[in-house]
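J.: Mind folding the following:
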Amino acid sequence: MATTSAGLAFSLGKPDGHAAVGREETLENVRQIINATTLPVAADLENGFGDDPSTCAETILLAAATGLSGGSIEDATGNPNNPIYPFELAVERVKAAVAAARSLSRPFVLTARAENLIYGRPDLKDTIKRLEAFADAGADVLFAPGLKTPEEISAVVKAVAPRPVNVVMGLSGGHFSLQQLEDLGVKRVSLGSSLVRAAYGAVFRAAEEILRQGTFTFADTAKSYGDMNTLFGKY
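T.: So this is what the prediction gives:
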């Protein structure tokens, strides 16, 4: 299983991507998820909750101490005026995170993320350069959210081979089946905030129906009260 920074932020009534959710809030959410499942859990650790490579390393160690099996470090700064770390610093941050992960007594899957494409920098060449450097630094999985075409996905897969590539689905502009992604060489597919946005979308549509039409047909497709009670009664 994997967490989503946006899903957590939205559940707390906060925006995502601007350091609105702190490290301890994130790790507390992780602890709750780990306690609720027997599956291995990886976490979205955003930018490591600090600019300095040593902070990234510290975050990996703290994350592993919660029982996580993996986590990601991204090259987004959280600063809307300067959203992406310079190349050299981005690589040093991944190197520090990898070193911390390798110091552990058990496996920890480190995912390195290049965020250009979702922060208004549609520079695939630079994105691939970063992913290649992250792979050379020892990252276990490479991830560039925002890839939209088969050609873009294929280019990333080939650039970092044989390291596995993660692709996120549920963003606008990219519609692929699992089989299509597998055929392109993708090894892991994540959902990011797509499920929580789908849930909020249903809530908004229901509220808008009530406000604008005074009707309640949204309930016809809602999960039943009994189903929900049965689900949560298992735990």
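J.: When you work out contacts or count neighbours from here on, use the C-alpha atoms and nothing else.
T.: Noted.
J.: Counting residues, name the longest helix you see in the protein.
T.: helix 194-213 (DSSP state H).
J.: can you list the residues that contact stretch 96-113?
T.: By CA atoms under 8 Å, 6 or more residues apart in numbering, the list of residues contacting stretch 96-113 from outside reads 42, 53-54, 56-58, 60-61, 64, 68-75, 94, 131, 134, 137-145.
J.: Now do the buried residues in it.
T.: Of the residues in stretch 96-113, those with enough neighbours to count as buried (16 or more other CA atoms under 10 Å) are 96-101, 108-113.
J.: possible to save those residues as TSV with secondary structure and distance to residue 181?
T.: What follows is the buried residues of stretch 96-113, written out as TSV (DSSP: H, G, I helix; E, B strand; the rest coil; distance: CA to CA, whole Å):
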residue	secondary structure	distance to residue 181
96	helix	31
97	helix	28
98	helix	27
99	helix	31
100	helix	31
101	helix	28
108	coil	25
109	strand	21
110	strand	21
111	strand	19
112	strand	19
113	strand	18
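J.: Can you name the element that comes right after the longest helix of the chain?
T.: With elements assigned by DSSP states H and E, the helix or strand that comes after helix 194-213 is helix 225-233.
J.: the strands in this structure, which residues?
T.: Taking DSSP state E, the strands of the chain run over residues 42-44, 70-74, 109-113, 141-143, 165-168, 188-190.
J.: Make CSV out of the ones you listed and add distance to residue 227.
T.: As requested, the strands of the chain are exported to CSV (distance: least, CA to CA, whole Å):
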stretch, distance to residue 227
strand 42-44, 28
strand 70-74, 32
strand 109-113, 35
strand 141-143, 36
strand 165-168, 29
strand 188-190, 26
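J.: Alongside the first, I'd like the structure of this one:
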Amino acid sequence: MTAAPAAGPGRPAAPGGADAFRALHRGRAPGDPLVLPGPWDAASARVFAEAGFPALATPSAGVAASLGYADGATPADEMFAAVARITRAVDVPVSADVEGGYGLRPEELVERLLEAGAVGCNLEDSAGGVLKDPHEHADYLAEVRSAAAGRLFVNARVDTFVHGDGDPGRAVERAAAYVAAGADCVYPILAPQAVLPLLRAGIRGPLNALARLDGSGPSPAALGELGATRVTFGPGFQLRAAAALREIAAGVG
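T.: Next up, the predicted model:
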């Protein structure tokens, strides 16, 4: 497998760029969402790519764990370096979870993502467990989209069900503001299964849903039937891998 070069000044994000990644979200049939497993390092990325997944989406919590940090505590430089190692290891598009943007100006955030070889990013609409003003966040997303000039697929995370009151109507309102600002996709993380059809009806464009690997929630196909365009797993794969390693370690000696 040929490793994709990291993007940089004068070079498009590789491989295929954001347009190729966008195309993977189009025309998805119900029950056939785009499934994006979450690598936390180069080795796990290669496993997923070799398994045939067409694209990957890094989880900030999984990457943080691999670097020895708590979720949300990874320094920006280390996160971008980790993303770069992942993109270099595979020949499929990689979207990066960059949390709230690390306080970077939109132009710098875009530059860092492209230099790391990412074709997309997740950006959350909360900070320190508190929801951001949706209008201010929409303005930030619009600036990111403008700076990216089409070179990044922006997935806007909606934290209403994590740090808000869980009102689906408010989630739809926030999502609508982010779509109007140019977000390519919205991600109402931890939205209850029963709420997904309502969100699907109220939100234009691709919808990201979270799948669990412990059997406690719907399968990716079932999430697609409920309205999800794409499915991600957060740090689920990294947590399963760590649990398996603990079991192996316990049986040695």
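J.: Now the TM-score, please.
T.: After superposition, the two chains reach a TM-score (TM-score structural alignment, normalised by the length of the first structure) of 0.76; 198 aligned residues with a CA RMSD of 2.3 Å.
J.: Counterpart of residue 153 of the first structure over in the second structure?
T.: In the second structure, the residue paired with residue 153 of the first structure is residue 196, using TM-score structural alignment.
J.: residues contacting its match?
T.: Residues near residue 196 of the second structure by CA under 8 Å, 6+ apart: 226-228.
J.: which one of these has the most neighbours?
T.: Going through the contacts of residue 196 of the second structure with other CA atoms under 10 Å as the criterion, the one with the most neighbours is residue 228, at 27 neighbours.
J.: you'd agree that one is up against residue 207?
T.: Yes - between residue 228 of the second structure and residue 207 a contact is recorded at 5.2 Å, counting by CA atoms under 8 Å.
J.: any residues in contact with both of the two?
T.: Shared contacts of residue 228 of the second structure and residue 207, counting by CA under 8 Å, 6+ apart, come down to residue 200.
J.: what does residue 109 of the first structure align to in the second structure?
T.: Taking TM-score structural alignment as the alignment basis, one finds that residue 109 of the first structure is matched in the second structure by residue 153.
J.: And residue 180 of the first structure, by the same measure?
T.: Taking TM-score structural alignment as the alignment basis, one finds that residue 180 of the first structure is matched in the second structure by residue 222.
J.: Could you do residue 32 of the first structure as well?
T.: Residue mapping for residue 32 of the first structure onto the second structure gives residue 85, with TM-score structural alignment as the criterion.
J.: What is the neighbour count of its match?
T.: 18.
J.: which one is it nearest to, not counting chain neighbours?
T.: residue 42 (5.9 Å; CA to CA, 6 or more residues apart in numbering).
J.: What's the separation between that neighbour and residue 110 of the second structure?
T.: When distances are taken as CA to CA, to the nearest Å, residue 42 of the second structure and residue 110 of the second structure turn out to be 22 Å apart.
J.: Residue 134 of the second structure too?
T.: Residue 134 of the second structure sits 21 Å away from residue 110 of the second structure when distances are taken as CA to CA.
J.: picking up where we left off before, relative to residue 157 of the first structure, tell me which of the strands of the first structure wins on proximity.
T.: Of all the strands of the first structure, strand 165-168 sits nearest to residue 157 of the first structure, with 6.1 Å by CA to CA.
J.: In contact with the residue nearest to residue 85 of the second structure, which residues?
T.: Going by CA under 8 Å, 6+ apart, residue 42 of the second structure touches 85-90.
J.: Cross-reference these with the helices and report the matches.
T.: Among those, the subset assigned to helices under DSSP H consists of 85-89.
J.: ok, those residues vs residue 76 of the second structure, which is closest?
T.: Using CA to CA, residue 85 is the member of these that sits closest to residue 76 of the second structure, with 14.3 Å.
J.: Any chance you could list what contacts the longest helix of the first structure?
T.: Outside of helix 194-213 of the first structure, the residues that reach it under the criterion CA under 8 Å, 6+ apart are 7, 169-171, 215-216, 218.
J.: Off-centre distance for it?
T.: Helix 194-213 of the first structure has its C-alpha centroid displaced from the chain centroid by 24 Å (CA atoms, centre = their mean, to the nearest Å).
J.: Residue 87 of the second structure contacts residue 113, doesn't it?
T.: No - with contact defined as CA under 8 Å, residue 87 of the second structure does not count as touching residue 113 (10.8 Å).
J.: Neighbour count for these two, which is higher?
T.: Neighbour tally, residue 87 of the second structure and residue 113, criterion other CA under 10 Å: the higher count belongs to residue 87, 32 against 27.
J.: which non-adjacent residue is nearest the more buried one?
T.: Distance criterion CA to CA, 6+ apart; nearest residue to residue 87 of the second structure, sequence neighbours excluded, is residue 117 at 5.8 Å.
J.: can you count the residues close to the counterpart of that neighbour in the first structure?
T.: The alignment partner of residue 117 of the second structure in the first structure, by TM-score structural alignment, is residue 67. As a burial measure, the neighbour count of residue 67 of the first structure was computed by other CA under 10 Å and equals 16.
J.: I'm done for today, thanks for sticking with me.
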